[in-house]
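Undergrad: Sequence first, then the predicted structure, then my questions.
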Amino acid sequence: MLETNHSNAELAAEITASAEPMQRLVLEVGKALVGQDVLVHRLLIGLLTGGHLLIEGVPGLAKTTAIATLSKAIDADFQRLQFTPDLLPADLIGTQVYRPQQQEFVVQKGPIFANLILADEINRAPAKVQSALLESMQERQVTIGGETFSLPDPFLVMATQNPIEQEGTYRLPEAQMDRFMMKVVVDYPTRHEELQILNRMSRTRQQIAIGTVTTPKEILHARDLVDAVFVDQQIAEYIVDLVMATRKCEAYGLAIGPWIQFGASPRATINLTLAAKANAFLHRRAFVVPQDVKDIAMDVLRHRVMITYEAEAEEKTSEDVVNMILEAIPVP
């Protein structure tokens, strides 16, 4: 448990105060977005940790609306990139343009130089574009003509992919999948939510005004507080056990080895810890509890556990594997 000394009390008070703009952000995004509470929550975790999101869902579930509205509410730059098979790396990061008047090449920066990036249908782009995006996501920088440029901070990539239409798509490399902090599966709205969507959106002209409720500077300050959130040693060991169980399941009494081709990488351990700390921050706590880990574990692990053909033959998914692990590992 968190010690109740003066410094920790001050930290708790500062976290409570700094989490308030995040709650206002949720309410502001809610003006344009019905339902999708999990998606908005994961977007906030991405902002607070600098982690990127892979969103999987059928068309029409407001994935674009979510991140576009978020960018307006935090006064940040937003770019939507439609990934297509003929997209080139220069279309993403920029290129050098020759100016005959000066007789020199000038760097023309691409749309990647924004705070929030929506990479729509990311699996439609070829390998060279995936490689260019990979450097941007991991290094927070791009290289144009031998010159390196830093990307703005905060920088968040939300990539979407359609799970039902695979014609003309490229499978994302495992290395790039691992760069995404979370994979969020967006489902259809409930009947009540769909009725709200009908009442709010069935107009030819939308009159929804989104106000600015926070700034990138406040987001960066909140990140410093997320770093200060306390993680008890028992919870740290719980996180490590969850990840290790995806690699050496027999050591944890799980007979699912034939279903797992590759387990989660050490990056999963880091991401799960950061996401749990951000989840605690959003709940205005200065310390992580086991439920923070359980709440976020599926989104952090589902795309990092590679299943075998045997698992597919038995109609098992990576989500089934993660659920079994969550049920088997004792909660501290």
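TA: Nice, thanks for sending it over.
Undergrad: going forward, measure contacts between C-alpha atoms and count neighbours the same way
TA: Fine.
Undergrad: Enumerate the strands of this protein by residue range, in sequence order.
TA: Ranges of strands in the chain, per DSSP state E, are 52-56, 78-82, 94-99, 104-109, 116-120, 141-144, 147-150, 156-161, 180-185, 260-262, 306-307.
Undergrad: Could you export these to a markdown table, including columns for mean neighbour count?
TA: Listed next are the strands of the chain as a markdown table, based on neighbours: other C-alpha atoms under 10 Å:
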| stretch | mean neighbour count |
| --- | --- |
| strand 52-56 | 23 |
| strand 78-82 | 18 |
| strand 94-99 | 14 |
| strand 104-109 | 14 |
| strand 116-120 | 23 |
| strand 141-144 | 18 |
| strand 147-150 | 11 |
| strand 156-161 | 24 |
| strand 180-185 | 24 |
| strand 260-262 | 17 |
| strand 306-307 | 20 |
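Undergrad: structure B:
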Amino acid sequence: MSDDPRDPHADGDIERLQERLGRVREEVGKRIVGQEAVLEQLLVCLLCDGNALLESNPGLGKTSMIRALSEAIDLDFSRIQNTPDLMPSDITGTEIIRESGGSREFVFERGPVFANVVLADEINRATPKTQAALLEAMQEKQVTAAGETHALPDPFFVLATQNPIDQEGTYPLPEAQTDRFLLKIVLDYPSYDDERRIVDLYTEGTAVPAVERVVSREQLLAMQSLVREVPIADDIRDRAIGLVRATRDSPDIEYGASPRASMALVLAGKARAFLRGRSHVSWEDVEALAPPVLRHRILVDFRAEREGTTPDDAIAALSAAGE
């Protein structure tokens, strides 16, 4: 057995690792009722080594879900509450003067971005300058300060949230930053039965349910390596690429998705197949993940938007046309 944590067989066979992912779902389910599709998409991001943008109204459990997920997978967690007065150094860190033995030296004090899972809460409340501080971290997995480069922990994920209805005092995310999110995940209100279970869970108990650690960092790295090896048939890969390219020619879409979206769609499809215990990618995987992969990478034409067409509507129409 290899000692390399990125060796897909460093911790046993594929079935054993897939079974552990099922246990992750069970552990997160101790705190989060429902939202199975959202949890699956978050796991897809982790398996793809990608970032996620979560959009929902307040109070739907985004922070609780991400914290529970980081506990179940043995990942260091940090939370950044974005505000207009937040400075880039508040995220990345800054140099401070430290005295030792009568001498002084500059020492880099690491910011909250130095964690495995970084929750950037209400990211669109930060100024563009502060938002840009996350660009290098999200893409290069490193931070540069005072001319020195500091590597971020491995694995590293940025899971950002934003509120779609409260736009006062916010700064829209630039396209360069939204494109760095593998998925844009939309949370909806729970069903009546789920909401009743949520109320019972958090009003009858005396403590927040404990989440057991069931996946190690080394196992997650092994899973990430295995996901890239999941085979995808040429015709399914070509249909996925065709779907992305169709966003550039649709009369309902002003700006289409880039080749980065094609890579994201294929890789996310591999992760979903792995999550579901299958040995290959099906078109169902691609079709299910097309909305979260593409909805933040396209801009609906003004005319179509005025008629009520949403990005998800445009994606669904293109997907149906390609069948």
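TA: That came in fine, so what should we check first? Owing to the predicted nature of the structure, the values given are computational and were not obtained by experimental measurement.
Undergrad: Kindly provide the TM-score of these chains.
TA: The TM-score (TM-score structural alignment, normalised by the length of structure 2) is 0.94; 311 aligned residues with a C-alpha RMSD of 1.4 Å.
Undergrad: circling back to that earlier point, in a markdown table: the strands of structure 1, plus distance to Leu326 of structure 1.
TA: Formatted as a markdown table, the strands of structure 1 follow (distance: least, C-alpha to C-alpha, whole Å):
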| stretch | distance to Leu326 of structure 1 |
| --- | --- |
| strand 52-56 | 22 |
| strand 78-82 | 36 |
| strand 94-99 | 43 |
| strand 104-109 | 44 |
| strand 116-120 | 31 |
| strand 141-144 | 36 |
| strand 147-150 | 39 |
| strand 156-161 | 26 |
| strand 180-185 | 17 |
| strand 260-262 | 15 |
| strand 306-307 | 17 |
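Undergrad: how many neighbours does the counterpart of Arg284 of structure 1 in structure 2 have?
TA: Correspondence of Arg284 of structure 1 to structure 2, assessed by TM-score structural alignment: Gly277. Per other C-alpha atoms under 10 Å, the neighbour tally for Gly277 of structure 2 reads 16.
Undergrad: wait, isn't Asp86 of structure 1 in contact with Arg124?
TA: No: using C-alpha atoms under 8 Å, Asp86 of structure 1 is not in contact with Arg124, being 9.0 Å away.
Undergrad: So which of the two has more stuff around it?
TA: Set Asp86 of structure 1 next to Arg124 and count neighbours by other C-alpha under 10 Å: Arg124 wins out with 24 against 10.
Undergrad: any idea how far that one lies from Glu20 of structure 1?
TA: From Arg124 of structure 1 across to Glu20 of structure 1, the span is 38 Å (C-alpha to C-alpha, to the nearest Å).
Undergrad: Count the neighbours of Ala114 of structure 1 for me.
TA: Neighbourhood size, Ala114 of structure 1 [other C-alpha under 10 Å]: 19.
Undergrad: what residues are up against it?
TA: Ala76, Asp77, Phe78, Gln79, Leu151, Pro152, Phe155 (C-alpha atoms under 8 Å, 6 or more residues apart in numbering).
Undergrad: My read is that Pro58 of structure 2 contacts Gln162, right?
TA: No: applying C-alpha under 8 Å as the test, Pro58 of structure 2 and Gln162 come out as separate, 9.1 Å apart.
Undergrad: ok, now how distant is the aligned partner of Arg302 of structure 1 in structure 2 from Lys184 of structure 2?
TA: Matched by TM-score structural alignment, Arg302 of structure 1 corresponds to Arg295 in structure 2. Applying C-alpha to C-alpha, one obtains 7 Å for the distance of Arg295 of structure 2 from Lys184 of structure 2.
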